[in-house]
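1. Here is a sequence together with a model predicted from it:
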Amino acid sequence: MQLVKVGLCAFGMSGKVFHAPFLKEHPGFFLSAVVERNNEESRIKYPESTLYRSVEDMLQSDVDVVVVNTPVQTHYEYAKMALNAGKNVIVEKPFTINVAEAQELVELANEKKLFLSVYQNRRFDRDYLQVQKIISEGNLGNIKEVEIRFDRFRTDPSGKDHKEDPAKPGSGTLHDLGAHLIDQAVQLFGVPEKLFADVFSMKGDAFANDYFEILLYYKNNLRVRLKSSVFSKEAHYAYTIHGDKGSFLQERTDEQENELVAGAIPVFAEDWTKPLTENDGILNYLNENAEPERVLTKSEPGNYMNYYQQIYEHIVFEEPLPSPGAEVIINMKLIEAAEESSKKGQVITFNDKNL
């Protein structure tokens, strides 16, 4: 099996939870390099990797792929540096802080004939995969109204300036969780015709936005609402979908992040998360006999390993690249449009000039 050498630009939560465990357990990857500017935590679990004190030094090594998993404010700088060093790049979401940076990186990757992928791991959540499945089966008929939520109850400051300081571009929930919800809306329904958004900080002006509501206008009278709040103690359904033949309600039940934080080891080529003990969805629709039918559903496990499997298949077998930068640019355009809409209090219309 061809071995692909990978380097991590940081070893914070993202590196420890979302990347290193999968690179360690996938037989086609070798976690060759880790950047830790001050600590040496990676030496314990990944002693076979080489420790570097800077991204610049790591880029002098023979890694094939660089994972840019640093704060979003540095994504553009490090991704550009890696591409110029001849390395393929995986960038954590959000892709960049703005569209211009994203476009420049995509153009540079094309010029260098290297791949550039954005780590949209929530495409591999069990709840989102279940929504995809239900919609594709067609039991809901023509979809008319959708709400996708990602709520938390985090009323106290986290102390992470790169996420909460309003003076830092790219900070706030819109870039953080919005990058997931917007990506899922685009994957499910495509690019909207118009957008209206309300984005602000419930904790006050000293903090970056921690609340957003985005209304996406589609053809065929479809409306998709994306919403996130850090003042949501009681859980909502994460996905609410209404069509002209029925409705589907899906809870947010993917536990991969929590299990990884607790020390779970992902397994290659099979499900590794704990199975659900209870149903997590409700499907209420008109069956093939036009009779009402209400079914309690249970989603199948998701697996972030599938992202890296797709990366490996792209490298070795030239299969399609998962979440390529050129595709995720549209997410950045929708994030920028949401910021503009909220600031101006206006509906933003998309056309060939701003898409």
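-> Nice, thanks for sending it over.
2. okay, CA-based contacts and neighbour counts for the rest of this
-> Will do.
3. so where does Gln184 fall, helix or strand?
-> Using DSSP states H and E, Gln184 sits within helix 178-189.
4. Contacts for stretch 156-171 next, please.
-> 71-73, 96-98, 172-173, 176, 205-209 (Cα atoms under 8 Å, 6 or more residues apart in numbering).
5. Run through who's touching the helix holding Gln184.
-> So helix 178-189 is contacted by 93-94, 120, 122-123, 128, 132, 148-150, 192, 224, 226, 228, 328, 331-332, 334-335 (Cα under 8 Å, 6+ apart).
6. Among those, which lie within helices?
-> Using DSSP state H, 128, 132, 328, 331-332, 334-335 are the members of those that sit in helices.
7. from these, which is closest to Gly243?
-> Gln132 (14.1 Å; Cα to Cα).
8. Now for the residue lying closest to the closest one once chain neighbours are set aside, how many residues are close by?
-> The shortest distance from Gln132 to any non-neighbouring residue, by Cα to Cα, 6 or more residues apart in numbering, is to Leu188 (7.1 Å). Leu188 has 14 neighbours, counted by other Cα atoms under 10 Å.
9. Below is an additional structure, to be compared with the one above:
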Amino acid sequence: MTGPHTGTPDTPLRVGLVGYGLAGSVFHAPLIAATEGLALDTVVTSNEERRAQARAEFPDVRLAAGPDELFARADELDLVVIASPNKTHVPLATAALKAGLPVVVDKPVAGTAAEARGLAALAEERGLLLSVFQNRRWDNDFLTLRRLLADGELGEVWRFESRFERWRPRPKGGWRESGDPAEIGGLLYDLGSHVVDQALVLFGPVTQVYAESVIRRAGAEADDDTFLALTHANGVRSHLYVSSTAAQLGPRFRVLGSRAGYVKYGLDPQEAALREGRRPGPDGWGAEDESLWGRLGAGESPVTGGGSPVPTLPGDYPAYYAAVAAALREGAPNPVTAQEAAAALDVLEAARRSARDGVAVTL
């Protein structure tokens, strides 16, 4: 599906970006600006400091105080990217689609799977692209693991362990840590959106979910230490950990198969690079130092020299927006559909019920 304004090869698609906090300024704006065929046209934020930041980083960008101002000139835009707080995703995506604009929404696309499917239905009815920014499908370690699986290096996979752990013993505050259900905060829906999406991409649909979700830190209001155990329809078991209270960080991936296992420590370097103000380019973007390569082998711990180092493929967040541009211009596949995001939300909702009731939930 495409939008009504697909431009020409010589005219970039004009992008309106709603929100210029962490997601908007660190991830979306730099990636949009780095993508051939896209141009950051307008940034929506009412915060004066963020308006000044956007103007300094992108001197030609237009500024709007609110999304209504953006939607009022929908005919001047080709894509809207929603990088505002979680609770605004559904109403803003709805408004953008009704204004006739294709939409990219940051994860989680909605608070419930039903809302995500409702958005997907609206987009289909209007013949518009609706894509979800699941950027960690383009993490270096995930791309490497996908290649190992495609090559059959692990044999039959039995267990997938994925950790997104941090050591943040004091809450930072803000809506992401709010206990108000309307804010859709907490790690289950934040980092959990990533690890669940990755598990589904790798191993397919889930039949059962068990979860433990805890608030550990004094003064915290939302879950900050959560574990999910997923049973996939194909028999793979995924154990997923998201935490702000991990004093010692485990491996990012530990994947065990009938032939070998793959263990990988450390985070993809792209977020740190973007936070430092570096921008995607042809020279080594997403590359990782050899000392951080994962190891593949059987019978011994990587710490004691077991296995062989596996060169990590470069991370490639720019590939997401390149795919969005191709979808709009050429009708290429949507890189992440709302239906895929809804399937992940089915798992997150089941995890929330499981943690609350202390039972496994069958999907």
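-> Okay, I see it. Just so you know, these numbers come straight off a predicted model, no measurement behind them.
10. Quick one: end-to-end distance for stretch 73-86 of structure 2.
-> With Cα to Cα, to the nearest Å applied, stretch 73-86 of structure 2 spans 24 Å between its terminal residues.
11. actually stretch 50-62 of structure 1, sorry about that
-> Stretch 50-62 of structure 1 has an end-to-end distance of 11 Å (criterion: Cα to Cα).
12. Now it: buried residues?
-> For stretch 50-62 of structure 1, the buried set under the neighbour-count rule, 16 or more other Cα atoms under 10 Å, comprises 50-53, 55, 58-59.
13. Would you mind pulling the contact partners of that stretch?
-> The contact list for stretch 50-62 of structure 1 (Cα under 8 Å, 6+ apart) reads 5, 7, 9, 32-38, 40, 42-43, 78, 81-82, 85, 87.
14. So which of the residues you listed belong to helices?
-> Using DSSP H, those in helices are 42-43, 78, 81-82.
15. so where do the helices sit in structure 1?
-> Here structure 1 has its helices, by DSSP H, at 13, 20-25, 42-45, 55-58, 75-84, 99-112, 126-137, 161-164, 173-176, 178-189, 256-261, 305-317, 325-344.
16. Of these, which is nearest Gly281 of structure 1?
-> Closest to Gly281 of structure 1 of the helices of structure 1, according to Cα to Cα: helix 126-137, at 8.9 Å.
17. what stretch of structure 2 does the closest one fall on?
-> Using TM-score structural alignment, helix 126-137 of structure 1 corresponds to residues 140-151 of structure 2.
18. tell me which residues of that stretch are tucked away?
-> Buried residues in stretch 140-151 of structure 2, counted by 16+ other Cα under 10 Å: 140-145, 148.
19. Over to stretch 165-177 of structure 1?
-> Neighbour-count burial for stretch 165-177 of structure 1, counted by 16+ other Cα under 10 Å, picks out 165-166, 169-177.
20. could you redo those as CSV and give each row distance to Glu270 of structure 1?
-> Shown next, in CSV, are the buried residues of stretch 165-177 of structure 1 (distance: Cα to Cα, whole Å):
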residue, distance to Glu270 of structure 1
Asp165, 40
Pro166, 42
Pro169, 39
Gly170, 36
Ser171, 36
Gly172, 35
Thr173, 33
Leu174, 33
His175, 32
Asp176, 29
Leu177, 28
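21. hmm, back to that, got the contact list for the match of helix 126-137 of structure 1?
-> For stretch 140-151 of structure 2, the external contacting residues (Cα under 8 Å, 6+ apart) are 136-137, 154-155, 198, 202, 264, 268, 286-287, 312-316.
22. which parts of stretch 243-251 of structure 2 are buried?
-> Of the residues in stretch 243-251 of structure 2, those buried (16+ other Cα under 10 Å) are 243-246, 250-251.
23. wait, what's in contact with the equivalent of Gln346 of structure 1 over in structure 2?
-> Under the alignment (TM-score structural alignment), Gln346 of structure 1 pairs with Val359 in structure 2. By Cα under 8 Å, 6+ apart, the contact set of Val359 of structure 2 is Tyr210.
24. Repeat the analysis, applying 10 Å as the threshold.
-> Taking Cα atoms under 10 Å, 6 or more residues apart in numbering, we find Val359 of structure 2 in contact with 209-212, 351, 353.
25. now those as a markdown table including distance to Ala121 of structure 2 and neighbour count?
-> Formatted as a markdown table, the contacts of Val359 of structure 2 follow (distance: Cα to Cα, whole Å; neighbours: other Cα atoms under 10 Å):
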| residue | distance to Ala121 of structure 2 | neighbour count |
| --- | --- | --- |
| Val209 | 26 | 26 |
| Tyr210 | 29 | 22 |
| Ala211 | 30 | 26 |
| Glu212 | 33 | 20 |
| Ala351 | 25 | 29 |
| Arg353 | 26 | 18 |
